[in-house]
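Novice: build me a model from this:
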Amino acid sequence: MRIAMVSEHASPLAALGGPDAGGQNVYVARLADLLASRGHEVSVYTRRDDPDLPDTVPLPSGAVVEHVRAGPARPIPKDDIYAYVPDLAARLERAWRRRRPDVVHAHFWMSGLAALPAARAAGVPVVQTYHALGTVKRRHQGAADTSPAERAGAEREIADGCARILATCTDEVRELGLMGVGPDRCSVVPCGVDTAHFSSRGRIALEPGRRERYRLLAVGRLVPRKGFDLAVRALTRLPQTELVVAGGPPADGLLKDPEAARLLTLARRLRVADRLVLLGAVPHEEVPALIRSADLVLCTPAYEPFGIVPLEAMACGVPVVATAVGGHLDSVADGETGLLVPPGDASALAEAVRTLLDSPGLLRSYGRAGRFRAVDRFTWERVADGVERVYARVATPVPVPSGAPR
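Specialist: As a prediction, the model looks like this:
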């Protein structure tokens, strides 16, 4: 199958950890690689943000990344790309008229907005993955939401025009229902985790009385919506416990980062600054060992379209305490691989953490169950299986002339 993916701001080649580089980049990269390794012809179209980038970058898997000229060839805020969506659509149309894909998979709403007219002109079905919904973002961020005003209407327009919506969790299907999109238009395929890279090898179980401090770990982009401030507030109720936060700019740039400054100011005001450690960006190859060094991983956003960090923690055999939002409701088995708590409730978060830290046997049990759940349900191979089924459902085979080999 010839597959075109559109990921306008999230290139599979991008370094993770920036304000606009995270789970979507990982999802697109891993899915493209796996589908290519299965014999599909995969091209990922992303906006050129550097004039020195080659037009086409082949990946070891056989997939290729196509850098599309749409707007200035430099990094710009994700929301500013909206002005260049027509340019992106026009270039996609030209590319697909020359070489027609069997299916287009659009990632994020602006990708869908560009892909739909281009695919329509080429007679190609579009599968849409939103990765995040503007209605949810606006509900939680209010006036702080920088999305273009047209986003909500565009997302509804995309839902009407695409062949299938590929949602990453059941809560997203519920949110789409509130927008008037029926569940019959959706297929749920979760995100995945590399269970070989994120493994429980080297995991040291908690031993009572053998640690000066318990370690809580939070991993993710250093942005307010990740809710790291909730974990800082919970520290006031958790003596002999440190909170390590990994993510954001490199360590030498943390002092200039507004979210790092906000967290440090809060920690000083609450008198827990001596137990807050901001690591900054951590290389991907070092993240599994960091996760395994923790007693618990905290995932505390007010909303989360899916959230890969809980899967990474579970794959490493580390229990998770997460807010009961979005994809966490699917990934974390409450009372089995971790605990779910109400968003925004530092007291409930601290109580859940204390419950687990006070029970080493429960921690070990949750850790083992988490590893099993990750391997059983959330490998990237399982994700690719589900995505292939969605593609096969919507793709229209290219007609083969009579007598030609099939």
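
Novice: alpha carbons only for contacts and neighbour counts from here, please
Specialist: Will do.

Novice: can you give me the helices in the stretch 51-200 of the chain?
Specialist: In chain order, the stretch 51-200 of the chain shows helices spanning 85-98, 109-122, 134-141, 151-161, 170-178, with DSSP state H, counting those that start in this stretch as the criterion.

Novice: out of those helices, nearest to G227?
Specialist: With Cα to Cα as the criterion, G227 lies closest to helix 134-141 of the helices of the stretch 51-200 of the chain, at 11.9 Å.

Novice: what helices and strands are in contact with that closest one?
Specialist: Applying 3 or more Cα pairs under 8 Å, 6 or more residues apart in numbering; DSSP states H and E, one finds that helix 134-141 makes contact with helix 151-161.

Novice: 10 Å instead?
Specialist: With contacts taken as 3 or more Cα pairs under 10 Å, 6 or more residues apart in numbering; DSSP states H and E, helix 134-141 sits against helix 151-161, helix 170-178.

Novice: give me the residues contacting the last one.
Specialist: Put plainly, it is helix 170-178. Helix 170-178 is contacted from outside by 130-133, 135-136, 155-156, 159, 165-167, 179-190, 304-306, 325-330, using Cα atoms under 10 Å, 6 or more residues apart in numbering.

Novice: how about the helices of the stretch 51-200 of the chain in TSV, adding mean neighbour count and distance to E66?
Specialist: TSV is the format used below for the helices of the stretch 51-200 of the chain (neighbours: other Cα atoms under 10 Å; distance: least, Cα to Cα, whole Å):
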stretch	mean neighbour count	distance to E66
helix 85-98	18	10
helix 109-122	24	14
helix 134-141	16	27
helix 151-161	18	23
helix 170-178	18	29
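
Novice: got those helices as a markdown table, with distance to W380 columns?
Specialist: Supplementary listing: those in a markdown table, determined by distance: least, Cα to Cα, whole Å:
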| stretch | distance to W380 |
| --- | --- |
| helix 85-98 | 27 |
| helix 109-122 | 22 |
| helix 134-141 | 26 |
| helix 151-161 | 25 |
| helix 170-178 | 18 |
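
Novice: alongside the first, I'd like the structure of this one:
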Amino acid sequence: MLPSRVATVSLHTSPLDQPGTGDAGGLNVYVVEVARRMAERGVAVDVFTRATSPDLPPVVELAPGVSVRHLAAGPYGHLDKNTLAEYLCPFIFGMLRAEAREEPGRYDLVHGHYWLSGKAGVAAARRWNVPMVQTMHTMARVKNAALAEGDLPEPDARVRGEDQLVHQADRLIANTDDEARQLKEHYAARDHQISVIPPGVDLDVFTPGPRRAALERIGLAPDTELLLFVGRVQRLKAPDVLVRAAARLLERDPSLRSRLVVGVVGGLSGGGMSEPRMLADLARSLGVADVIRMEPPQTRERLADYYRAATATVVPSHSESFGLVAVESQACGTPVVAARVGGLATAVGERSGVLVDGHDPADYAAVLHRLIAEPGRRDRLAEAAPEHAATLGWDRTVDDLLDVYRASITPYAAPAGLPLAAAR
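Specialist: Predicted coordinates for the structure are as follows:
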């Protein structure tokens, strides 16, 4: 049975936010792309998110069949994700009030994204007597096992909340086989709960194109060697590894300085907001400030040009549930140099990128130098990149999600328990 309407929960970040800054990233892209394609298949989607301003309308149409519902929960403005847990109850009550204004049985299923959303989603799903599907995106125990130097561990409250959520959710969506393994090893998830469904990439926007023309469009010389980082600027994503690698690269080959550019496209996020000059100060201390180009988050169309212009996109994250940036880059015909962590082993093709063990800048410098010094090798990776990305389109993701939705709602009986137990 195909659901007629799904309640998607994205409490801590809105699908209307620009990915690449604050708490907006791959999760936002996931929610938007899936919701749009669900609606095109006849499944309406209401996305519940926290209102960050009193000026936001209660309901915004994101696309035909997709509505974003802003719920008041706690003070307006940006709140730390750990603080948001204090406002789960008002958010849940907002979801219940919104549903109560509609005809009975409005939602056939709830899909939560991230643990906070999942806690709210479980409470609503139990009250509405519908199944609860959860995508974690990141997990506290996994992140804490791979902390960057100077980064703070995820709090115990999140660990306990995820433990509860894994056992309360009817189905768990893992981005990769590796994430499925982590759910079982770290949270004792059961095999029958888990479905592995990789995220996708918009193959209509992220397409190959001439590199020289793309360099010109973003204001760089045609002989530029652009090493690109895309994403939120925080220690977890490790843009500092790329900056340090660039310093090693220039020590190894000083002749590159006149044409090397390290592009960092993204905004401050998480712990990075408390140290806004960390990356700039690091570049200055290493003597490479002149090759660093800091850019704010870009529109998808503009971002595609940055990918096309790059010699390589570098994804040195300490933890990554999937790595949409890596897939977007490959879809644009640009190879990826990434850390061999989490979902990046799936996101990066064997013939379209290079996976690096660990986070030693010297190792990244060696790989990047070879791509620059051996353009034929770089071109071979670039040629295979779109082919790998083509296997990860959003249509496949949505097809597989709909299969999980059908299986979840036919038939369905809610587990016993208090409807709002998940909020406590």
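
Novice: returning to what we had before: of the helices of the stretch 51-200 of structure 1, which is nearest P310 of structure 1?
Specialist: Ranking the helices of the stretch 51-200 of structure 1 by their distance to P310 of structure 1 (criterion: Cα to Cα) puts helix 170-178 first, at 16.2 Å.

Novice: returning to what we had before: out of the helices and strands packed on helix 134-141 of structure 1, which comes closest to G338 of structure 1?
Specialist: Once those are compared by Cα to Cα, helix 170-178 is nearest, at 18.8 Å.

Novice: show me where the stretch 301-424 of structure 2 has helices.
Specialist: In order along the chain, the stretch 301-424 of structure 2 carries the following helices (DSSP H, counting those that start in this stretch): 324-331, 344-347, 361-373, 375-389, 394-409.

Novice: and the counterpart of D202 of structure 2 in structure 1, how many neighbours?
Specialist: Residue correspondence, TM-score structural alignment: D202 of structure 2 in this structure matches D194 in structure 1. Burial measure for D194 of structure 1: 17 neighbouring residues, criterion other Cα atoms under 10 Å.

Novice: do the one 4 residues further on as well
Specialist: When counting by other Cα under 10 Å, one arrives at 23 neighbours for F198 of structure 1.

Novice: just R377 of structure 1 next, same as before
Specialist: Residue crowding around R377 of structure 1 was assessed by other Cα under 10 Å; the count is 16.

Novice: surely it and G192 touch.
Specialist: Yes - R377 of structure 1 is within contact range of G192, at 8.4 Å (criterion: Cα atoms under 10 Å).

Novice: which residues do the two both contact?
Specialist: Counting by Cα under 10 Å, 6+ apart, the contacts common to R377 of structure 1 and G192 are 311, 331, 383.

Novice: counterpart of the second one in structure 2?
Specialist: The one in question is S331 of structure 1. Per TM-score structural alignment, the equivalent position to S331 of structure 1 in structure 2 is A347.

Novice: which ones are touching its match?
Specialist: Residues in contact with A347 of structure 2, defined by Cα under 10 Å, 6+ apart, are 175-176, 198-200, 321-328, 330, 336, 338, 353, 388-389, 392.

Novice: show me just the buried residues among those.
Specialist: Among the contacts of A347 of structure 2, those buried by neighbour count (16 or more other Cα atoms under 10 Å) are 175-176, 198-200, 321-328, 330, 336, 338, 353, 388-389, 392.

Novice: the equivalent of A289 of structure 1 over in structure 2: what's its closest spatial neighbour, skipping adjacent residues?
Specialist: The pairwise alignment with structure 2 assigns A289 of structure 1 to D305, based on TM-score structural alignment. Nearest residue to D305 of structure 2, sequence neighbours excluded (Cα to Cα, 6 or more residues apart in numbering): A214, at 5.2 Å.

Novice: contacting residues around the one you found?
Specialist: Contact criterion Cα under 10 Å, 6+ apart gives 220, 222, 302, 304-310 as the residues in contact with A214 of structure 2.

Novice: assign the residue nearest to D295 of structure 1 when sequence neighbours are not counted to helix, strand or coil.
Specialist: Excluding the flanking residues, the one nearest D295 of structure 1 by Cα to Cα, 6+ apart is R215, at 5.5 Å. Per DSSP: H, G, I helix; E, B strand; the rest coil, the local secondary structure of R215 of structure 1 is strand.

Novice: would you mind measuring from R215 of structure 1 to F228 of structure 1?
Specialist: When Cα to Cα, to the nearest Å is the yardstick, R215 of structure 1 and F228 of structure 1 sit 15 Å from each other.

Novice: do the same with C162 of structure 1
Specialist: To F228 of structure 1, C162 of structure 1 is 36 Å away according to Cα to Cα.

Novice: quick one: which of the two has more around it?
Specialist: When C162 of structure 1 and F228 are compared on other Cα under 10 Å, the one with more neighbours turns out to be F228, at 26 against 23.

Novice: my read is that that one contacts L216, right?
Specialist: No - between F228 of structure 1 and L216 there is no contact under Cα under 10 Å: 11.5 Å.

Novice: give the residues shared as contacts by those two.
Specialist: Residues touching both F228 of structure 1 and L216 (Cα under 10 Å, 6+ apart): 243, 245, 298.

Novice: now M38 of structure 2: how far from V59 of structure 2?
Specialist: The gap separating M38 of structure 2 from V59 of structure 2 is 19 Å, by Cα to Cα.

Novice: look at the two and report which has more neighbours.
Specialist: Comparing M38 of structure 2 with V59 by other Cα under 10 Å, the one with more neighbours is M38, at 24 against 14.
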